[in-house]
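A.B. asks: Fold the following, please.
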Amino acid sequence: MMIHKKSFYPWLLVAMLCVVGCLNYLDRMMITTMRSSIIAEIPMSEAQFGLLTSVFLWIYGFASPFAGYLADKFNRSKVIIGSLFIWSLVTWLTSQASNFEELLLARALMGISEACYIPAALALIVDYHPGNTKSTATGLHIGGVYIGQSLGFIGGWIAETHSWHYAFHIFGIIGVVYAIILIFLLKDKPVTLVSAGENNAAKSTVNIWDAFKSLFKNYAFNMVLFIWGLAGAVSWMVNGWLPTYYKEKFNLTQTEAGVYSTVYFFTAMLLGVILGGALADLWSKRNKNARILLPAIGFLIAVPGVVIASYTDLIWVTVIGFVLYAFTRPFIDANMMPILERIIDKRYLATGYGILNFCSCIIGGIGIYAAGALRDAQIDLSTVFQVAALTMIVCAVALFSLVPRNNPKV
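C.D. replies: Coordinates of the predicted model:
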């Protein structure tokens, strides 16, 4: 099709994948907003309901490196379409569940199928955006993911006005239909348009064990893995406990705490991830290390925001502090795949991101647990947030260590 040769197709691709990214997170997140509706029909303990999310996260994390390998070995667009179709079908099947075991199985299957999407999507985006637009394109796509996260409440609303079955039913059908549409629109970058270096990295030479060896022998990759894991822990600690902090610190209702911890927060995150990508691309025209430096600066700007927000007794100061964090923390999200592209063998780009996903899920889960353990030890959330601030300083220092010491602008 001629559409794939036009200059606007790389941006059309980003727009199409933004919708997929939104569905990816909406489908996985909305179950958390339906707790009362689901438990009223399918009796289960709090631990069992929590397990529905934990099983998804564990399987998603462990499947991610292998899912990334599929996108390196085979056609990225087909992996994306297949992932969307299968997880949407699983979403629809979730609507048919009538007991806890069926729900648990559905969540496990969703973890496997959704794991295939993000590594393939981000790798395909940088394939089409090899120059000074890759961070902007990545940031826009992650923005679609953030929108999906923020729209999770729709599931709870549909569950209250209709039924929780209907929510999974309708979004499952939407995803399946969209996957069919993408069969005709979403394509890998033609080989003739790929640079000579990328051309040499033929998919036929990709081997998963060689990929693991190549990646884990790479000092820069291991450092990025360390940074991404810590950044994930920070996100889980702050995002996961922020509603509770607002509710307890300022004696708010659950609804009020939800507004303060989501509306302002996710709006700032959306703006931050888009601007973080655009600024990195603009700066990279003068400094090739911009995509490393900007996230490091973002972490350092976020630190005082979190510290001040966790100390003050003024709610408006707390809001401003966490909004500052929400705005600059996502700079790393917009630039991680471009950083990865720079430091590793391009044949293993999606595999590398899949390993990052795995690390983020595991360490993120530990972060949530650690924050809960601190709470059980009568340590307040202000201290938890200060630990998160210290962790961001470590992330910034680690990022600065990746900048070459000799002639850093080239």
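A.B. asks: going forward, measure contacts and count neighbours with C-alpha atoms only.
C.D. replies: Noted.
A.B. asks: can you pull out the helices in the stretch 251-400 of the chain?
C.D. replies: Secondary structure of the stretch 251-400 of the chain (DSSP state H, counting those that start in this stretch): helices at 254-284, 290-311, 315-328, 331-343, 349-376, 381-400.
A.B. asks: Just tell me which of the ones you listed ends up closest to M44.
C.D. replies: helix 349-376 (21.4 Å; Cα to Cα).
A.B. asks: What angle do helix 381-400 and the closest one make with each other?
C.D. replies: Here the directions of helix 349-376 and helix 381-400 differ by 150 degrees (axes from the mean of the first three to the mean of the last three Cα atoms, to 10 degrees).
A.B. asks: Buried residues in helix 349-376, which are they?
C.D. replies: In terms of neighbour count (16 or more other Cα atoms under 10 Å), helix 349-376 has its buried residues at 349-365, 367-368, 371-372.
A.B. asks: Now do A350 against N24, distance only.
C.D. replies: Using Cα to Cα, to the nearest Å, A350 is found at 17 Å from N24.
A.B. asks: To clarify, my last question referred to V224.
C.D. replies: To N24, V224 is 24 Å away according to Cα to Cα.
A.B. asks: what about those two, which has more around it?
C.D. replies: Legend: neighbour count by other Cα atoms under 10 Å for V224 and N24, higher for N24 (25 against 20).
A.B. asks: just checking, the more buried one touches G144?
C.D. replies: No - taking contacts as Cα atoms under 8 Å, N24 lies outside contact range of G144: 9.5 Å.
A.B. asks: next up, for comparison:
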Amino acid sequence: MTTSHTDTTQLLGQRETVRYPNEQYAWYVVFVLFFVTILSQLDRQLPTLLVEEIRSEFSISDTQFSFLQGYAFALVYTLAGLPLGRLVDRKSRRNMIFFGLLFWSLMTFLAGFATSYTTLFLARMGVGVGEAVLAPAAYSLIADYFVPQRRGRALGIYYISIAIGSGASLVIGGALLALIPEQGMVFPGVGYLEAWRWVFLAAGVPGLLLSFLLFSVREPARQGSGANLIDDCALPTIRDVCVFLRHHCATFSRLLVYPSILAIIGYGSLAWAPVLFARKFGLQIAHSGILLGGLIAVAGVVGSLISGFVSDRWAAKGHSAARFRVTLCGQLLLFPTVSLWALMPSPTLALAMLFVAILGLAIAQTAAPAAIQEVTPNRMRGQLIALYLLLGGLLGIGLGPTLPALVTDYVFQDDNALPWSIALTAFPASVIGVWLTWSGQKPYAITQQSLISGKD
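C.D. replies: Purely as a prediction, here's the structure:
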């Protein structure tokens, strides 16, 4: 027997005074999740640095590589995200992260032994399945470890791991490519493996070791609206979630879509940045990987910190739609720079422009999970975060790397036209992103107030 929307709404409207876990331990949990997420980004982003090596190995085009980097990961990542999001709302989140980490680390390791484009594609799909559980579970855990007034800061600190992981994948991969002999090295029992294969092998090992640290993380009590719904039969159904979204369509049509636009911009630019610097400026892939990795890490960390602290400060002052307003500020910083960096005449100017673009991207993107959770009942958080990730995966992780490749291969039909391909795909996406966040401010404030007053 399912719970009616009216009954569910009444339960979700209840407010209990709940004791949150010790804050010092809560920060320990954040940093455990922090390092797990760094590994997830490392394993996810590795192909970005290995474009030319993988293209040469399997004789594929830019578009085929973009499918490997994008949809091989994104399709399973997003499709697995929704059912896993429902499990996050009722099962041990710590245990789900543990098994996910083991699986995606193993798949990354096995990618180093791929014998064809198809087997590498399948390994990338495996990474997507394993990583699908991490974000819904991690965001839900952090929300239950911190009082609402400090939640934005905690999520901002946690979100830094994404920037560091993205940067580290390029720095570590670049360093490994520089250190490993070009002809490769011997793997016991297998023989010589090319340098790019050793990068995958090296990236898969740390996750297998770090997974056991998760047993030091305790599963917290579920807090906030709807936390009393401990029975599976009382868990909001998919229909309940759909009704809730329909009641607040003006808010969530913007709140769930704008991060996808950001993902299109981010993945579209960063997936091809190392190759652009090689094709346009003649930089070695290993060198450009180290430069770009450091830039992404620094800009991403600074942007995430700014986003978390500013959103908490504005929320504490009682500004309506405080966290969603932060996203608009980030979008306005991103808008004029993300289309121009690839067209700069020198690598120095391109790096400077890209730094500002990533700073704005990090400010806007970091605020998204906290903004979603602030207007979502507790027992729906896992499902809505999973929906947010589904849209971001299909549109961003999947389509982001593919759009510039399609323009390069089928419009310009010239590998050296990559800078224009990036610019022409980033500009319209950034315009849409600004409109979504600007027009969503008032609806968001209305939804926020209705949840606070229990009138949802």
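A.B. asks: Got a TM-score for the pair?
C.D. replies: Once superposed, chain against chain, the TM-score is 0.84 (TM-score structural alignment, normalised by the length of structure 1); 400 aligned residues with a Cα RMSD of 3.3 Å.
A.B. asks: mean offset of stretch 231-241 of structure 1 relative to structure 2 (after superposition)
C.D. replies: Relative to the matching residues in structure 2, stretch 231-241 of structure 1 has an average distance of 2.6 Å after the fit, by mean Cα distance after the TM-score superposition for structure 1.
A.B. asks: just how off-centre is that stretch within its chain?
C.D. replies: Distance, stretch centre to chain centre, for stretch 231-241 of structure 1: 12 Å (Cα atoms, centre = their mean, to the nearest Å).
A.B. asks: Figure out the helix or strand that S88 of structure 1 lives in.
C.D. replies: Secondary structure from DSSP states H and E places S88 of structure 1 in helix 76-94.
A.B. asks: ok, residues contacting that helix?
C.D. replies: 20, 24, 27, 70-71, 102-103, 106, 109-110, 113-117, 120-121, 123-124, 165, 168-176, 179-180, 182-183, 186-188 (Cα atoms under 8 Å, 6 or more residues apart in numbering).
A.B. asks: one more time with 6 Å, if that's ok
C.D. replies: Contacts to helix 76-94 of structure 1, defined as Cα atoms under 6 Å, 6 or more residues apart in numbering, come from residues 106, 110, 113, 116-117, 120, 168-169, 172, 175-176, 179, 187-188.
A.B. asks: What's the ChimeraX line that selects buried ones from the residues you listed?
C.D. replies: Applying 16+ other Cα under 10 Å to the contacts of helix 76-94 of structure 1, the buried members can be selected in ChimeraX as follows:
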select :106,110,113,116,117,120,168,169,172,175,176,179,187
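A.B. asks: In strands only, show me the contacts of helix 76-94 of structure 1.
C.D. replies: Among those, no member falls in strands (DSSP state E).
A.B. asks: Distance to Q96 of structure 1 for the contacts of helix 76-94 of structure 1 - can I get that in a markdown table?
C.D. replies: As requested, these are arranged in a markdown table below (distance: Cα to Cα, whole Å):
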| residue | distance to Q96 of structure 1 |
| --- | --- |
| A106 | 10 |
| M110 | 14 |
| S113 | 18 |
| C116 | 24 |
| Y117 | 24 |
| A120 | 29 |
| F168 | 9 |
| H169 | 8 |
| G172 | 11 |
| G175 | 16 |
| V176 | 16 |
| A179 | 21 |
| K187 | 33 |
| D188 | 35 |
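A.B. asks: Just the closest of the contacts of helix 76-94 of structure 1 to M44 of structure 1, please.
C.D. replies: M44 of structure 1 lies nearest to A106 out of the contacts of helix 76-94 of structure 1, by Cα to Cα, at 16.0 Å.
A.B. asks: what residue of structure 2 matches up with that closest one?
C.D. replies: In structure 2, A106 of structure 1 lines up with A123, judged by TM-score structural alignment.
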